[in-house]
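K.L.:
Okay, predicted coordinates and the sequence, questions at the end:
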Amino acid sequence: MEKETKNIIEMRHIVKDFNGFKANNNINLTLQKGEILALLGENGAGKSTLMRILSGLLEPTAGEIYVRGKKVDIKDPTVAKNLGIGMVHQHFMLMESFTVLENIILGHESTKGPILDLKKAAKQVSALAKRYGLTLDLNARVADITVAQQQKVEILKVLYRGADILIFDEPTAVLTPQEVTEFIKILKGLAKEGKSIILITHKLEEIKEAADRVIVIRAGKSVGTFDVAAVSDDRLAELMVGRHVNMTLTKPQVKAGKEILNVKDLHVKDNRGIMAVKGLSFAIHAGEILGLAGIDGNGQDELVEAITGLRHVTSGSVIINNKDMTNQKVRKITEAGVAHIPADRQKYGLILQFPLADNLALQTYYRPPLSKHAIINHKAIHEHAEKLIKQFDIRTTSATLLASDLSGGNQQKAIIARELDLKSDLIIAFQPTRGLDVGAIEYIHKQLLAQRSAGKAILLISYELDEIMQLSDRIVVLHDGQASGEVKPEETSNKELGLLMTGAKTEGTNHD
């Protein structure tokens, strides 16, 4: 008979070996009832692997798992579900053409005889949503709701299936500061109700805000478990990456040069044919980072797609290096000197089924030395990849590894390596550090500042206000597809930016 324990989960000496590579190497983890446990580690440290084992998506090579004091064999997600374990993944698993309600009940439908009982399901889901403060329009199509609302759908999905052990993988990576505050409130409410929560995150301030304890994992091994109240951010950052991390940026003085990008009176429609960018104008000069702040869904996606040739411009113009590039083809815009780090690395930045080497050549495969007379030189592509892997510290076992097998941070480094290797005059960086650990964030920030020092013009779109404040020379705030203000970081505050993001006008702000 198993001895009684206050631990709702115990993972003992867990090992996961992938052909000689130990993603998890003798890890121990405990989770108590009603606790929020943070799981902290670099990209590729083994956090998601450990949680995929707990949720039945992977089987451990060695080790034991106990749930509520009883030894279990979680051989698939159905076993995990029956044990009350539910996981909300970093990249949501939703059917975009289905409604919110249909997504929540998918696979667990209520029926009246052979007929789907949507009325009964809606009643159950509404009661759950009300209880946990997860208000949603159940009839809305998932394609038409915000990222924060999609996350609520994922949470309701696991709650609807009866989960009382919830795993969240990088849940705030795509949320705005306001949405993060709301999400943490939801987490605390769930814990108060007796749910036990594991929170995978890189964000130290969120750990301080939300978690009771934190376990730090480095290179597949646990380096310690701590009470959050008793450990500093600096100490956690150092334990996570194994070295001192500089948490503050030094931004050298750079004299702005010639105008590189000029966006004039731009009007752009969204997928529904509604005007998403409404008469926006701004310019960026060489040696300057222009930060674009705003709540997700205020025209950022449509603006970036219009500049890079991915979306049709209704009216207005995009001038790059004194050339009108409005509605030109993507390749022509790239060749005019534009590099693009997209917001979603998996959807738009990489071909996940392709090897790393091929992904690093996506922008240049058709040009010498990577090809000659339309024949690709595979040896040159491999050599090109090896050079970028070394230069940008992409951690991989081989250039032939599929992009899907890289950690999130290394996928991001691969995109940045490919785009910066173009030596473009204009760099569009959209959420460049989304879901990355402090070590990777420090590295990418240094790369962007180095590009600024080299005289590049950078358009930085980020939902991380601290990132916008630290990196930008000027900040344009976007609200409802328009500039609600332009400020300098040294003359503003997060509070003022937050007000501008909601469309409020503040004193001393330039609204040209």
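P.N.:
Happy to help now that I have it. Residues are numbered from 1 along each chain as shown.
K.L.:
Only C-alpha atoms from now on, for both contacts and neighbour counts.
P.N.:
Noted.
K.L.:
leaving aside the residues next to it on the chain, what's closest to Lys22?
P.N.:
Lys16 (5.7 Å; CA to CA, 6 or more residues apart in numbering).
K.L.:
Contacts for the strand or helix carrying that neighbour, please.
P.N.:
Counting by DSSP states H and E, the element that carries Lys16 is strand 7-18. Contacts of strand 7-18 with the rest of the structure, by CA atoms under 8 Å, 6 or more residues apart in numbering, involve 22-33, 49-50, 59-69, 196.
K.L.:
Now which of those residues would you call buried?
P.N.:
Of all those considered here, the ones buried according to neighbour count by 16 or more other CA atoms under 10 Å are 22-33, 49-50, 59-60, 64-69, 196.
K.L.:
Wait, Gly257 touches Gly455, no?
P.N.:
Yes. With contacts defined as CA atoms under 8 Å, Gly257 counts as touching Gly455 at a distance of 7.4 Å.
K.L.:
one more structure, for comparison:
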Amino acid sequence: MTVVLEVRGITKKYPGVVANDGVDLDLREGEIHCLLGENGAGKSTLMNIVYGMSAPDSGEIRLRGKAIAMRSPKDAIALGIGMVHQHFMLIPVFTVTENIMLGAEEVRGMVLDRRKVSARVRELSREYGLDVDPEARVEDLPVGAQQRVEIIKALYRNAQVLILDEPTAVLTPQEVDELLVVLKGLVKKGVSVLFITHKLREVLEVADRITIMRGGRVVASAKPEESDEHSLAALMVGRDVTLTVEKGEATPAATVLEVKDLSVEGRHAGMDEVRNVSFSVRAGEILGIAGVQGNGQTELIEAITGLRRPRHGQVTLLGRDITGAASRSLIEQGVSHVPEDRHRHGLVLSYSIEDNLVLCTYDQPPFGTKGLRHDDAIDAYARSCVRDFDVRTPSTKTAAGALSGGNQQKVIIARELGRMVKLLVVNQPTRGVDVGSIERIHRELVTVRDKGTAVLLVSAELDEILALSDRIAVMYRGAIVTVVPAGKVTRAELGSWMAGSRGTPEVQPLEATA
């Protein structure tokens, strides 16, 4: 099989860290080559070099046997290399067509030829099964559709090599399945795909070849038909990894969070995204909320955590009305929140790691007293968090925005799980996080539960919901359609309710489990 792309001896150093250390890799024509590794293993750095976003300190890139100099993404695009980044490069207020033609404008006389570009987008959408409306505004599209826009943008520029950086990190299970079908279709059309991920099940389903990186180096290659999740996880992390959650029976106590008849407006006035929702969470239990993304989970959590005002209904914390309370007030009352969108609500990207770790507690002992900041205490705490949660960074002084997405998530998890609280609200806690860190985060959530904290968990990962939850509430079209003990429901039943089917005889009604 013809080798399309080669990297040979790529080395890239940053202050205090070797991101890539003599990396060799090749991509063959018409294959999906999966690049596996932990957060900070050097995968994204390597792909940014291939795409011209960063220059290597040494090594070379060859395209169809010819050495190439990649000075910018413009050079990569001209050579037929496209990249879809983990955090999409789209302008929300622009239409699909406007985003795709940006930087590659078609003109008719002195006017942008949107009609021609729109027709080409429809053609590509049909050809590759991408199902995108060229006239839709990007901000109105679900995440999975936005990713398809990014793929079409690359194909519009005639990409024959497509790099996907953590493409499933923000997708629901249904959207993941759709993407994998799309990738197989792309390969049949002659596109070669480099697929960067840490999700083992997807790798085994879609890969033709697998390369594993650890600590900036290639440590192994594997064939999917000769591998399983456990062996790949061990190669990624360098040790045996437990892929199942170990937890005992919950011992729920008093009700901590109670939500009654809560309704929350969405982006469009007069349209409720959350409709008369009621449930409770008790001390010492994990209540998981399952649902296809876009069924009101985001708006529900934002209303509970002070990021959005409900239209009506009530939220109480240990009997105290906190409906519409500001986020700072909720923090002071013992609420911790791991948000869905780590960039908008989880981090101040320009702040250092250590400043982000004390965002909620910088004014409290031992970090601050009477308006004075205690830098030594903050530094020591940040170092312990970075060590305990394996945040890959050269320094705690590094800006959070300079970290990979998975390491940013670990900073948030370390901050929110590192203080004693009454209620922990976690939304997509392991999104974009590698298998070794997922094991740690799951263990920490169970530990927090066992210490008597009430935990409200939202996740698009059904396996995560089933493994961690003591009870599961299913949301569909803004309403909770059922609540069931986690041990009395199957993955298939959950998926059915998420798609709008109603309960089965085994399912306890909402009142019996609340």
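P.N.:
Structure received. Predicted, not measured: the structure shown is a model, and the values here were computed from it.
K.L.:
sorry, back to before: and the next helix or strand after the strand holding Lys16 of the first structure, how far from the second structure on average?
P.N.:
For strand 7-18 of the first structure, the succeeding helix or strand toward the C-terminus, using DSSP H and E, is strand 21-32. After superposition onto the second structure, strand 21-32 of the first structure sits on average 0.9 Å from its aligned residues (mean CA distance after the TM-score superposition for the first structure).
K.L.:
corresponding residues in the second structure for strand 21-32 of the first structure?
P.N.:
The alignment of strand 21-32 of the first structure onto the second structure (TM-score structural alignment) covers residues 17-28.
K.L.:
Stretch 185-194 of the first structure now?
P.N.:
On the basis of TM-score structural alignment, stretch 185-194 of the first structure is assigned to residues 181-190 in the second structure.
K.L.:
buried residues in the matching stretch?
P.N.:
Using 16+ other CA under 10 Å as the test for burial, stretch 181-190 of the second structure gives Val182, Leu183, Lys184, Gly185, Leu186, Val187.
K.L.:
can you list residues touching both of Gly257 and Gly455 of the first structure?
P.N.:
Shared contacts of Gly257 of the first structure and Gly455, defined by CA under 8 Å, 6+ apart, are found at Ala286, Gly287.
K.L.:
Compare neighbour counts for those two and give me the winner.
P.N.:
For Gly257 of the first structure versus Gly455, neighbours defined as other CA atoms under 10 Å are more numerous around Gly455 (20 against 14).
K.L.:
Does the aligned residue in the second structure for that one belong to a helix, a strand or coil?
P.N.:
The equivalent of Gly455 of the first structure in the second structure is Gly452 (alignment by TM-score structural alignment). Assigned by DSSP: H, G, I helix; E, B strand; the rest coil, the conformation of Gly452 of the second structure is coil.
K.L.:
List the contacts of Gly452 of the second structure.
P.N.:
Per CA under 8 Å, 6+ apart, neighbours of Gly452 of the second structure: Pro252, Ala253, Ala283, Gly284, Glu285, Lys422.
K.L.:
Confirm for me that the fifth one is in contact with Ala250.
P.N.:
Read it as Glu285 of the second structure. Yes. Applying CA under 8 Å, one finds Glu285 of the second structure in contact with Ala250, separated by 5.8 Å.
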